[in-house]
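J.: coords please:
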Amino acid sequence: MKTIPAQVKILSIDIGGSSIKATILNNKGELKMDYNKVVTPKPANPESVIKAIKVLVEKFPGYDYVSVGFPGYVRNGVVKTAPNLGDSFWKDIDFRKQLEAALGKPTQVVNDADMQGLGVVSGKGLEMVITLGTGFGTALLMDGHLLPHLEIAHHPVSKGRDYDAFIGDKALDEIGEKKWNKRIRKVFKILKTVFNYDTLYIGGGNSDLLDFKLDKNMKIVTNADGIKGGARLWQEDKHPVTHTAMATPSK
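T.: Just a heads-up that it's a prediction; the model follows:
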């Protein structure tokens, strides 16, 4: 684990289906300013998203690194899927390279649940992070290190529906909170059986709607906690998921 120099500042960005949020972190992942956000543009193609990010951070204080949580499957900074933004816009887009060119700073891009996971876990044992929002985000970490990202959201769970369709925003709107909570109970039972995690962290805007008692090893977390993971992306010489060597901030 590599320590980030104390003076380093990280621009941490969370791209969601409805909004794009950003803040500045110090080397410990502590917020140096309040969150700012803008509405996610439509269509949410790479050009419009980058334009929105540039407008969002235009008046931010200086920063050395950029960390981005993206709602899709990302490998080595290249987007493979972006179901809630539009797969056709994003397939095989080197978003890290595009953002580095747009912002002029070393950048890392990972799945948004992965970044949230880095921000909330204790670093002990097998920990799972899920987000309940537009879709169903997941991350797995072992002793604080990200494991390869799995798009569990697109695994069939009931009558041919995947998790996104079963418990995402659209399902919540269609069936209401009571039936949605019943489905969430089913999903939690599956996750417990399949992953046998030590701790499950539950984030996303819809986590506030849970109406039943959680197990002792389940914990509600906030988006504010999750975006802090942006600092931890830069704490290893070679990150196991991004495979990006620690860069020297540009002057």
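J.: please make it C-alpha for all contacts and neighbour counts, starting now.
T.: Fine.
J.: from residue 224, how far out is residue 9?
T.: Distance from residue 9 to residue 224, counting by C-alpha to C-alpha, to the nearest Å: 17 Å.
J.: next: residue 169.
T.: For residue 169, the distance to residue 224 - C-alpha to C-alpha - is 20 Å.
J.: can you report how many residues lie near the residue nearest to residue 122 when sequence neighbours are not counted?
T.: Among residues not flanking residue 122 along the chain, residue 144 sits closest, at 6.8 Å (C-alpha to C-alpha, 6 or more residues apart in numbering). By the criterion of other C-alpha atoms under 10 Å, residue 144 has 19 neighbours.
J.: check residue 99 too.
T.: Neighbours of residue 99 (other C-alpha under 10 Å): 22.
J.: give the contact list for it.
T.: Taking C-alpha atoms under 8 Å, 6 or more residues apart in numbering, we find residue 99 in contact with 50, 107.
J.: can you tell me which residues contact residue 24?
T.: So residue 24 contacts 9, 10, 11, 12, 31, 32, 33, 60, 61, 63 (C-alpha under 8 Å, 6+ apart).
J.: which SS class is the closest residue to residue 103 other than its chain neighbours?
T.: Using C-alpha to C-alpha, 6+ apart and skipping residues adjacent in sequence, the residue nearest residue 103 is residue 54, 7.5 Å away. Secondary structure, DSSP: H, G, I helix; E, B strand; the rest coil: residue 54 is helix.
J.: hmm, residue 210 is touching residue 181, no?
T.: Yes: between residue 210 and residue 181 there is a contact at 6.3 Å, judged by C-alpha atoms under 8 Å.
J.: would you do the same for the sequence below? I want to compare the two.
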Amino acid sequence: MRVSTAFGLDIGGTGIKGGVVDLASGELVSERVRLDTPQPATVAAVLDTAAAVVAQTGWSGPIGCAFPGVVKDGVVGSSANIDDEWLGEHLERHLAARLNAPVRSLNDADAAGLAEMRLGAGVERDGVVMMLTLGTGIGSALFVDGRLVPNTELGHLEIDGAVAESRASAAAREREGLSYEEWAVRLQRYFSHVEQLFSPDLFIVGGGISRKADRFLPLISVRADLVPARLRQNSGIVGAALRSME
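T.: Below is the predicted model:
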């Protein structure tokens, strides 16, 4: 029997979001639940919050989880935007035991990119596609002819002596009170650097700030096509749900 829905859980440095997703359309068929990421974001605290998010929808069944760090075979390999206690922990086993459900996981930007490639702005786009998510940090997902190159983590590139996401993330804009024009100068430096390294054919820009893409994307000049994420702030949830079926 073909499964038509799954639960997508998107763990971020600031919020933990989730919802039931129609796997054919990418639309949420439940409420979108968001709770603040606990601080510190320890293993036990994050698991408790994730369980609360799932419980609010009444969901029972497969769950996909997007996580803010490198994830290989269900194991966390980096923790820049979450507590270091997660390093080396088996995310999938922890969640499966806590939620009593089968769980598949992947990097959060990879999840957003997966959603956009299958159901959003990247549909039927070949060549090199780069998804960048602007939020607490900067997430990246790289696709070559539709195939994901996982865990690129390009927000951690060093540019002009600083980690890129420390100056160009959406959180940095809010923290420093930058106007969109001031922020766009930093984004331009970042996008130009990434374009020089990877020569993508398409940039897709996601994260919650993408709903205001008209305020800053027109200020950025790159050779590649540059578009906002079609699924906007739900890309990570949708991609996580798609991952649960793989």
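J.: circling back: corresponding residue for the residue nearest to residue 122 of structure 1 in structure 2?
T.: Under the alignment (TM-score structural alignment), residue 144 of structure 1 maps onto residue 146 of structure 2.
J.: what about its match, distance to residue 108 of structure 2?
T.: In terms of C-alpha to C-alpha, residue 146 of structure 2 sits 17 Å off from residue 108 of structure 2.
J.: ok, residue 139 of structure 2 next?
T.: In terms of C-alpha to C-alpha, residue 139 of structure 2 sits 7 Å off from residue 108 of structure 2.
J.: which of the contacts of residue 24 of structure 1 does structure 2 keep?
T.: Using both residues aligned by TM-score structural alignment, their matches' C-alpha atoms under 8 Å, structure 2 keeps these contacts from the contacts of residue 24 of structure 1: 9, 10, 11, 12, 31, 32, 33, 60.
J.: neighbours of the first one, how many?
T.: I take that to be residue 9 of structure 1. Neighbours of residue 9 of structure 1 (other C-alpha under 10 Å): 25.
J.: next one: the second one
T.: For residue 10 of structure 1, the count of nearby residues is 30 (other C-alpha under 10 Å).
J.: repeat for the fifth one
T.: Other residues within reach of residue 31 of structure 1, judged by other C-alpha under 10 Å, total 19.
J.: that one against residue 23, yeah?
T.: Yes: here residue 31 of structure 1 reaches residue 23: they are 6.9 Å apart, a contact under C-alpha under 8 Å.
J.: any idea what the residue nearest to residue 103 of structure 1 aligns with in structure 2?
T.: Match for residue 54 of structure 1 (TM-score structural alignment): residue 51.
J.: list the contacts for the residue mapped onto residue 227 of structure 2 from structure 1?
T.: Superposed on structure 1 with TM-score structural alignment, residue 227 of structure 2 falls opposite residue 219. Neighbouring residues of residue 219 of structure 1 by C-alpha under 8 Å, 6+ apart: 199, 200, 201, 202.
J.: okay, helices next: where are they in structure 2?
T.: 43-57, 91-99, 108-119, 164-168, 170-176, 180-198, 235-243 (DSSP state H).
J.: buried set for the longest one?
T.: Residues of helix 180-198 of structure 2 classed as buried by neighbour count (16 or more other C-alpha atoms under 10 Å): 183, 184, 186, 187, 188, 189, 190, 191, 194, 195.
J.: wait, which of these is closest to residue 126 of structure 2?
T.: residue 195 (16.7 Å; C-alpha to C-alpha).
J.: what's the counterpart of the closest one in structure 1?
T.: Checking with TM-score structural alignment, residue 195 of structure 2 has residue 192 as its match.
J.: what of residue 135 of structure 2?
T.: Residue 135 of structure 2 maps onto residue 133 in structure 1 when the alignment is built from TM-score structural alignment.
J.: test my guess that its match contacts residue 169.
T.: Yes: applying C-alpha under 8 Å, one finds residue 133 of structure 1 in contact with residue 169, separated by 6.0 Å.
J.: so which of the two has more stuff around it?
T.: Neighbours per residue, other C-alpha under 10 Å: of residue 133 of structure 1 and residue 169, the larger number sits with residue 133, 21 against 18.
J.: contacting residues for that one?
T.: Residues near residue 133 of structure 1 by C-alpha under 8 Å, 6+ apart: 168, 169, 204, 205, 206, 207.
J.: got it, and residue 136 of structure 2?
T.: 12, 13, 14, 81, 169, 170, 171, 172.
J.: make TSV out of these and add distance to residue 155 of structure 2.
T.: As requested, the contacts of residue 136 of structure 2 are exported to TSV (distance: C-alpha to C-alpha, whole Å):
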residue	distance to residue 155 of structure 2
12	14
13	14
14	16
81	11
169	8
170	12
171	13
172	12
